[in-house]
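J.: with the input below, show me the fold.
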Amino acid sequence: MLFCPRCHKLFHDDGEVCPYDGTDLIPPPDPRMGAKVGSYLLLDVLGRGGMGKVYKAEHVFIGRTFAVKVLHPKFKDYREYVERFLFEARAAAKIQHPNIVQITDFGYTDDAIPFFVMEYMEGEELVDLIDKASPLPVYRAVNILTQVASALAACHDEHIVHQDLKPENIFLVKKQGRRQLVHLQDDPQRPYKLEYEDTYDQVKILDFGVAHLARIKTEDTIAGTPEYMAPEQARGVIGDFRSDIYSLGVIFYEMLTG
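T.: Below is the predicted model of the structure:
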């Protein structure tokens, strides 16, 4: 297999340039690109994290695009990391909510490394939106806030605490507008105007890698991101539902202030 660094398409070894844009083809930058795991052909790397990589993939039978997360090979022999990876998949799959990424499949690669399959989404992380557009308009920040809060309520109903809520773990998918917005004006004859929004942000919460069951208590373990973790988490006490709400408050403040 060869890879086009411009359009990110894979090609069989029967040419030197990309037929779409003329870019010189190179070997895939990741050894798993072009490989098949289960019924999924891995096409490109979407992201990297501390525990593994997320690939854009295609189901070889139905042709649908998915995202596949594969545990890093260096963790395959460490029970703690494998169990955490499995819990991430089970936690997200257990919670059926429109604002939580959907898990659709699970399996093992030929070299016995676990992976799970998620819905494929196009959009951006909240951290990128904050970096380029903060402070956000209040109506947009509130729209994101309410969706995250609804998703957290569903998690907490299942006794699952996310424990690492941050803008990097909140994904925004552009959807066609559905509401009318009220804009205040200085004109006393027309103090406000109504207009339909072009698009709105549908929230998807990602990465349950450090989530836990609320009934399981663990001390002396710091999990999360310092800028967003609740004080008790920083002291090494495992967080509960309130810790997620604290993190959401920090995120809301950041959306409004930058």
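J.: only C-alpha atoms for contact and neighbour calcs from this point on.
T.: Will do.
J.: quick one: the helices in the chain?
T.: For the chain, applying DSSP state H gives helices covering 79-94, 126-133, 138-157, 231-234, 241-257.
J.: quick one more, to check against the first:
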Amino acid sequence: MKYCDVCHSTYPTEFTSCPKDKATLRPLHELAPGMVIRDKYEILERIGVGGMATVYKARHLTFGEIRAIKVVSNKLVDDENFLKRFKAEAIITRKLRHPNAVQLDDFDTMADGRPFIVMEFVQGRSLRSWINDLRTLPPARALNITKQVASALGAAHKLGIVHRDIKPDNIIVIPQPAPPGSDSAGDQVKVFDFGIAKIRGGTTDISS
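T.: Next up is the predicted model:
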């Protein structure tokens, strides 16, 4: 189904614009800019879409802080196994507090039953994107990135958390000015997506 934000009417999926006011329709379960969820987070824009969830940029209404909100796809709202894994991801990520790991702030459920997690918003690009553009990274830059990833994973391992899906797509690089006296960029790195992580010695396993 499609939804019109102007007249609040719904139409079949094949419709692209509202017959009444010509406004562009959006999928019924897609969050639109300006919408507020749980009286706390104002949706600013959609920043990513996957097969299992959609990620939005949002603002906390009380604190004014920018956050990323990951909302489960409507087609999975009745999949109890997936919902269990999604909540487990939130529990795992919440335990990890490290400057090189994306921080998780909140877990909640929307009015239509879809759970969502609220995370630190990181303004950067995936390492995959950097590699595709540059083809190769200077050794000093690659070493700097590797050290930060290892630091985040080391902190996770101390908590008994094994990521199990480390790859360039799950590493965000935030360009920083080169330190004084250095010709190497001082990139900051953030590891994210603990969606198939496992807690050693425990029962929380969200592998697919």
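J.: circling back to that earlier point, indicate which one of the helices of structure 1 is closest to Gly38 of structure 1.
T.: Nearest to Gly38 of structure 1 among the helices of structure 1 is helix 79-94 (16.2 Å), distances taken as Cα to Cα.
J.: and Gly201 of structure 2, how many residues sit next to it?
T.: Neighbourhood size, Gly201 of structure 2 [other Cα atoms under 10 Å]: 8.
J.: isn't it up against Val162?
T.: No: in this structure Gly201 of structure 2 lies outside contact range of Val162 using Cα atoms under 8 Å: 10.9 Å.
J.: list residues touching both of these two?
T.: When Cα atoms under 8 Å, 6 or more residues apart in numbering defines a contact, no residue borders Gly201 of structure 2 and Val162 alike.
J.: could I get the helices of structure 1 as a markdown table with distance to Asp110 of structure 1?
T.: Putting the helices of structure 1 into a markdown table (distance: least, Cα to Cα, whole Å) gives the following:
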| stretch | distance to Asp110 of structure 1 |
| --- | --- |
| helix 79-94 | 16 |
| helix 126-133 | 35 |
| helix 138-157 | 33 |
| helix 231-234 | 38 |
| helix 241-257 | 37 |
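J.: right, and these - which one's nearest Glu119 of structure 1?
T.: Nearest to Glu119 of structure 1 among the helices of structure 1 is helix 79-94 (11.3 Å), distances taken as Cα to Cα.
J.: with structure 2 superposed, average distance for that closest one?
T.: For helix 79-94 of structure 1, the mean deviation from structure 2 after alignment is 1.1 Å (mean Cα distance after the TM-score superposition for structure 1).
J.: contacts for that helix?
T.: For helix 79-94 of structure 1, the surrounding residues in contact (Cα under 8 Å, 6+ apart) are 51, 71, 75-76, 100-104, 106, 114, 116, 160, 207-211.
J.: before we move on, the earlier item: mean neighbour count and distance to Leu43 of structure 1 added to the helices of structure 1, as TSV?
T.: Rendered in TSV, the data for those read as follows (neighbours: other Cα atoms under 10 Å; distance: least, Cα to Cα, whole Å):
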stretch	mean neighbour count	distance to Leu43 of structure 1
helix 79-94	18	21
helix 126-133	15	24
helix 138-157	17	30
helix 231-234	17	38
helix 241-257	18	33
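J.: of all those, which one is nearest Leu41 of structure 1?
T.: helix 79-94 (19.7 Å).
J.: what's the angle between that closest one and helix 138-157?
T.: 110 degrees (axes from the mean of the first three to the mean of the last three Cα atoms, to 10 degrees).
J.: give the aligned range of helix 79-94 of structure 1 in structure 2.
T.: Helix 79-94 of structure 1 corresponds to residues 80-95 in structure 2, going by TM-score structural alignment.
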